[in-house]
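1. here is my input, please return the structure:
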Amino acid sequence: MKVTGAVLPFLPFCQRLLPSRLAGLSLALLKATALEIAILAGHLLLYPSGITQERRTPAPALPTDGAAQLPTEAKPPVVLLHGFIDNRSVFVLLRRSLAQHGRQQIESLNYSPLTCDIRTAAELFSRHIEEVCERTGAPQVDVVGHSLGGLIARYYVQRLGGDTRVRTLVTLGTPHSGTRVVPLANAHPIVRQMRPGSPVLEELTRPAPGCRTHFVSFWSDLDHVMVPVEAACIDHPDLTAENVRVTGIGHLALPVHPAVANGIRQVLDTARPGEPSAGRAGGLTVA
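-> The predicted model follows:
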């Protein structure tokens, strides 16, 4: 799957100044940076709309007219979990894409921007998942977590028994092995927990035999928040996991880009407990 953007008007000029390989990298970085800035501007406009928790709606009622229904496989609810200093508004486009392709139960959870501990956030997330399952009658859910949200969801699955509730966990730009970006940000305790070798990340390297959740990590080669970029990959011998490389976009674009949304839909529509998803075939390329 490949998506190409419009050619920049100064492409020929840049190609004359730089060697072709370096020019290609520089132009890709330039386009990714421009896209990140545009997404950030749009997200700042939407941010106020996502500050409050969304209204919970009951599960769709079953038909009562007695008409025969063709057997269909119910899709689990999808729970979306945002990243650091963010809120549910980051998922506006992804949510619309999922809804347009048959997901009737989609919910976003806001956690406090004052959250200082991944373990505490994971415990609160556990209660939310139980409430979703009770309200919808679904035994399991699928989860999509962006950045820190993916790490909170992974801790819940691995360390708090969440693998009984989470069928598939999709992470977008999540620092699974820790990121070294912006050392000065260490003043915030939750940032320290996202550093390589932190006690929280060390817990996630411990054995997790029999974990039933299927993990899929989308990571980008131009993710400026992941240092190194491979930090967003999952590498654990006990987990059923795959890493999908995304090229040409940055950290903020991961929950927004239509090609990534298409990849997420493929993963959620094909993943089964204990089975690899179709996302492994061919991967995902966004240029």
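2. only C-alpha atoms for contact and neighbour calcs from this point on.
-> Will do.
3. run a quick neighbour tally on the nearest residue to H214 once chain neighbours are set aside.
-> Nearest residue to H214 in three dimensions, chain neighbours excluded: T168, at 4.7 Å (Cα to Cα, 6 or more residues apart in numbering). Per other Cα atoms under 10 Å, the neighbour tally for T168 reads 27.
4. tell me the contacts of H43?
-> Residues near H43 by Cα atoms under 8 Å, 6 or more residues apart in numbering: 89-90.
5. so which helix or strand takes in it?
-> In the assignment (DSSP states H and E), H43 maps to helix 20-46.
6. so how far is that helix from its chain's centroid?
-> Centre-to-centre, helix 20-46 and its host chain are 19 Å apart (Cα atoms, centre = their mean, to the nearest Å).
7. tell me the first helix or strand C-terminal of it.
-> Per DSSP H and E, the first helix or strand lying C-terminal to helix 20-46 is strand 78-81.
8. for that next one, name the packing helices and strands.
-> Under the contact criterion of 3 or more Cα pairs under 8 Å, 6 or more residues apart in numbering; DSSP states H and E, the helices and strands touching strand 78-81 comprise strand 106-109, strand 141-146, helix 148-159.
9. any idea which helix or strand comes after that strand?
-> Counting by DSSP H and E, the next helix or strand C-terminal to strand 78-81 is helix 92-100.
10. check what contacts that following helix and list those residues.
-> 106, 255-256, 258, 261, 265.
11. among these, which two are most distant?
-> Taking Cα to Cα as the measure, the contacts of helix 92-100 span a maximum distance of 17.5 Å, between I106 and P258.
12. what about the two, which has more around it?
-> More crowded of I106 and P258, by other Cα under 10 Å: I106, with 19 against 16.
13. would you do the same for the sequence below? I want to compare the two.
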Amino acid sequence: MQPVVFVHGFLDTWYAPWWGRMAKHVENLGLVPDEIHAVDKGLVPGTTVRSPRDYAELVREEVEKAYDRHDERVNLVGHSMGGLDSRWYVEQLDGDELVDTVVTLGTPHHGTLLSRWAFFTPGGRDMTMSSDLIRTLKNDGVADGVEYVAGWSTSDELVKPKRSAKLPSQRENVTNVNLGPMSHFEIQWRRSAFDKFAGYLRSEG
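-> Predicted coordinates for the structure are as follows:
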């Protein structure tokens, strides 16, 4: 399988224990730890509140590092706002040249009504349904040559409306996957959710 780069979401940190569980799931598919990368936005939970535009630069750095080390295109897996970071990199910063598949988990592709509670932060403002970032991603659309898998949950309490976690399905390179009745945070570590999107992680470029 190709290298994987994880991108955590708003307020989260790569060092939280659930990402360790996700990494173990990926190792069970055959990757070794050296092939698993993660975007490091900060050590302290609750402080990762910048714009996806800013974090997209960190995604670029980690993807380029993984590509240079393994000499093959990578799979991006972004949870929540991490999916917007990933898409901004792929679609606005030419990341489609190095990325094969983008998996998003509980990502508010069309914004979320709950973002009003975090409007005082750049990330919160960018997740409003009328933000410039959301409008740009919707208007420009997904990148050609990249496979997209949008995982959504029927019980996601933070993505409102729930359909916001889906991507337009009329594109041939887009698949929406119902991860089941799990909370916004459960979908990033439960094995049953992982099993529903694991098969879409590409094994060759």
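14. for the two chains, what TM-score is obtained?
-> Here the TM-score for the pair of chains, by TM-score structural alignment, normalised by the length of structure 2, is 0.88; 197 aligned residues with a Cα RMSD of 2.0 Å.
15. find me the equivalent region of the helix holding H43 of structure 1 in structure 2.
-> Under the alignment (TM-score structural alignment), helix 20-46 of structure 1 falls on nothing in structure 2.
16. for that helix, list every residue counted as buried.
-> Within helix 20-46 of structure 1, the residues scored as buried using 16 or more other Cα atoms under 10 Å are 23, 27-29, 31-33, 35-36, 39-40, 43, 46.
17. hang on, the residue nearest to H214 of structure 1 packs against Q140?
-> No. Contact criterion Cα atoms under 8 Å: T168 of structure 1 and Q140 do not qualify, at 9.1 Å.
18. which stretches in structure 2 count as strands?
-> Taking DSSP state E as the criterion, structure 2 contains strands spanning 4-7, 36-38, 74-79, 99-105, 147-152, 174-178.
19. for these, give me CSV that also has distance to E57 of structure 2.
-> Below are these laid out as CSV (distance: least, Cα to Cα, whole Å):
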stretch, distance to E57 of structure 2
strand 4-7, 12
strand 36-38, 13
strand 74-79, 14
strand 99-105, 14
strand 147-152, 20
strand 174-178, 24
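20. wait, which of those strands is closest to R87 of structure 2?
-> Closest to R87 of structure 2 of the strands of structure 2 is strand 99-105 (Cα to Cα; 7.8 Å).
21. can you check which part of structure 1 that closest one sits on?
-> Using TM-score structural alignment, strand 99-105 of structure 2 lines up with residues 166-172 of structure 1.
22. how big's the offset between the matching stretch and structure 2?
-> Stretch 166-172 of structure 1, aligned to structure 2 and superposed, deviates on average by 0.6 Å (mean Cα distance after the TM-score superposition for structure 1).
23. tell me the buried residues in stretch 177-192 of structure 2?
-> Neighbour count says stretch 177-192 of structure 2 has 177-180, 182-185, 187-190 buried, by 16+ other Cα under 10 Å.
24. if you skip the residues just before and after it, what's nearest to the aligned residue in structure 2 for E123 of structure 1?
-> Counting by TM-score structural alignment, E123 of structure 1 corresponds to E57 in structure 2. Among residues not flanking E57 of structure 2 along the chain, Y89 sits closest, at 7.1 Å (Cα to Cα, 6+ apart).
25. who are the contact partners of the one you found?
-> When contacts are counted by Cα under 8 Å, 6+ apart, Y89 of structure 2 touches 53, 56-57, 59-60, 95.
26. which one (most neighbours) among the residues you listed?
-> In terms of neighbours by other Cα under 10 Å, the contacts of Y89 of structure 2 top out with V59 at 29 neighbours.
27. residues touching the residue lying closest to that residue once chain neighbours are set aside, list them.
-> Leaving aside its chain neighbours, V59 of structure 2 sits nearest to V39 (6.0 Å; criterion: Cα to Cα, 6+ apart). Counting by Cα under 8 Å, 6+ apart, V39 of structure 2 makes contact with 5-8, 14, 58-59, 62.
28. hey, which helix is longest across structure 2?
-> Of all segments of type helix in structure 2, defined using DSSP state H, the longest is helix 52-70.
29. so who does H109 of structure 2 touch?
-> Counting by Cα under 8 Å, 6+ apart, H109 of structure 2 has contacts 84, 134, 138, 164-167.
30. which ones among those residues lie within helices?
-> 84, 134, 138.
31. the last one matches what in structure 1?
-> Under the alignment by TM-score structural alignment, K138 of structure 2 pairs with T205 in structure 1.
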